[in-house]
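# model the following, please.
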Amino acid sequence: MPPATLTPPPAASTAPRPLTMRWTVEQFHHMGSLGWFAGRRPFLLDGVIWEQGPMNPPHASAVYLLGEAIRVIFGAGWVVRPQLPMTVDEDNDPSPDLLVVRGSPRDFSIVHPVTANLIIEVADTSLQIDLTEKAERYATAGVTDYWVLDVVNRELYVLRDPAPLPAGLGATAYRDQKKYAPTDRVSPLAAPQASVLVSDLLP
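I've put the predicted structure just below:
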């Protein structure tokens, strides 16, 4: 019997590759209205739908504590939106854990906010993406004050001063990045007269 002939695999340029479907914010919201995401927690980054795992008790408690504290700090004339859509552009709806923007709730009865005065994400399993991909989207949207509450390591990251990245990258990042311990106090840029103890935000 002659030896078997092995056919080499196709060249990299012709090898089959999985295709990633890109979605717009409009399509993403329409899918949600049809019930595609019932019981799930998706968000959209650069046209790709990401799914977060079920919200565990520390994450849920932190979102509640943040909402209580931030409402006291900002008061009337500000809208505090927990885990609601935000339309950064046609390809991005990061759905932040907490968004603060000047105005009234009815200002967003037709369109979602496109920027914010303060955004806070709670990180238990999402710290890396919150400090990278999401930070880049928020900076590009002109969000001047972005906080990430790390409930695992009990720290608060505060990112400020968004600035364009080097030419050609087409993105923006935060130049001022600080990390705070539970015993530290932090003031939002939009409410500098008030401050909050980091430990009061942690579950």
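
# C-alpha from now on. contacts and neighbour counts both.
OK.

# R106: neighbour count?
R106: 9 surrounding residues under other C-alpha atoms under 10 Å.

# please provide the structure for the following sequence as well, for comparison with the first:
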Amino acid sequence: MVSVQDPLQLGDISEPEPDFMLLKPNADYYSSRHPMADDVLLLIEVSDTSLQFDQNQKLRLYVLHNIPEYWLLNLNDVCLEVYRKPNGEVYAEKTTLYPGDSVTLSQLTDISIQVSDIL
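Down below sits the predicted model:
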């Protein structure tokens, strides 16, 4: 399921609205509740003026809630920052990709995307 700029329930006081989420299927399409961290397969933020916030505060929030894969479309540097493998307060894996590269989703390995198609 795809979610665009909809709330994500992270604990009792945090409800960010990521630019894009790929969610696990849900029988009622999340109409009775907001998705939670366990529902997320991929979370994407598109960033230019909010780059520092997205690379720091949002990244920390997402890793603390075990979001398995966080992509940051860094429009300033024209790259895709891919964060995977949440481990405590940091992602164990960070990869920076550029137009010409491709990326495969860690949760859905059959899906590969050209970075130039999303930047």
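
# where does stretch 12-22 of the second structure end up in the first structure?
Aligned by TM-score structural alignment, stretch 12-22 of the second structure falls on residues 90-100 of the first structure.

# so what's I129 of the first structure up against?
A135 (C-alpha atoms under 8 Å, 6 or more residues apart in numbering).

# which SS class is the residue mapped onto it from the second structure?
Under the alignment (TM-score structural alignment), I129 of the first structure pairs with F53 in the second structure. The three-state label given to F53 of the second structure by DSSP: H, G, I helix; E, B strand; the rest coil is helix.

# state the distance from F53 of the second structure to G100 of the second structure.
27 Å (C-alpha to C-alpha, to the nearest Å).

# please apply the same query to K94 of the second structure.
18 Å.

# which helix is the longest one in the first structure?
Identified as the longest helix of the first structure according to DSSP state H is helix 57-74.

# that one - contacts with which helices or strands?
Taking 3 or more C-alpha pairs under 8 Å, 6 or more residues apart in numbering; DSSP states H and E as contact, the helices and strands that helix 57-74 of the first structure lies on are strand 78-82, strand 98-102, strand 118-123, helix 198-201.

# do that again at 10 Å, thanks
If you count contacts as 3 or more C-alpha pairs under 10 Å, 6 or more residues apart in numbering; DSSP states H and E, helix 57-74 of the first structure packs onto strand 78-82, strand 98-102, strand 118-123, strand 145-150, strand 196-197, helix 198-201.
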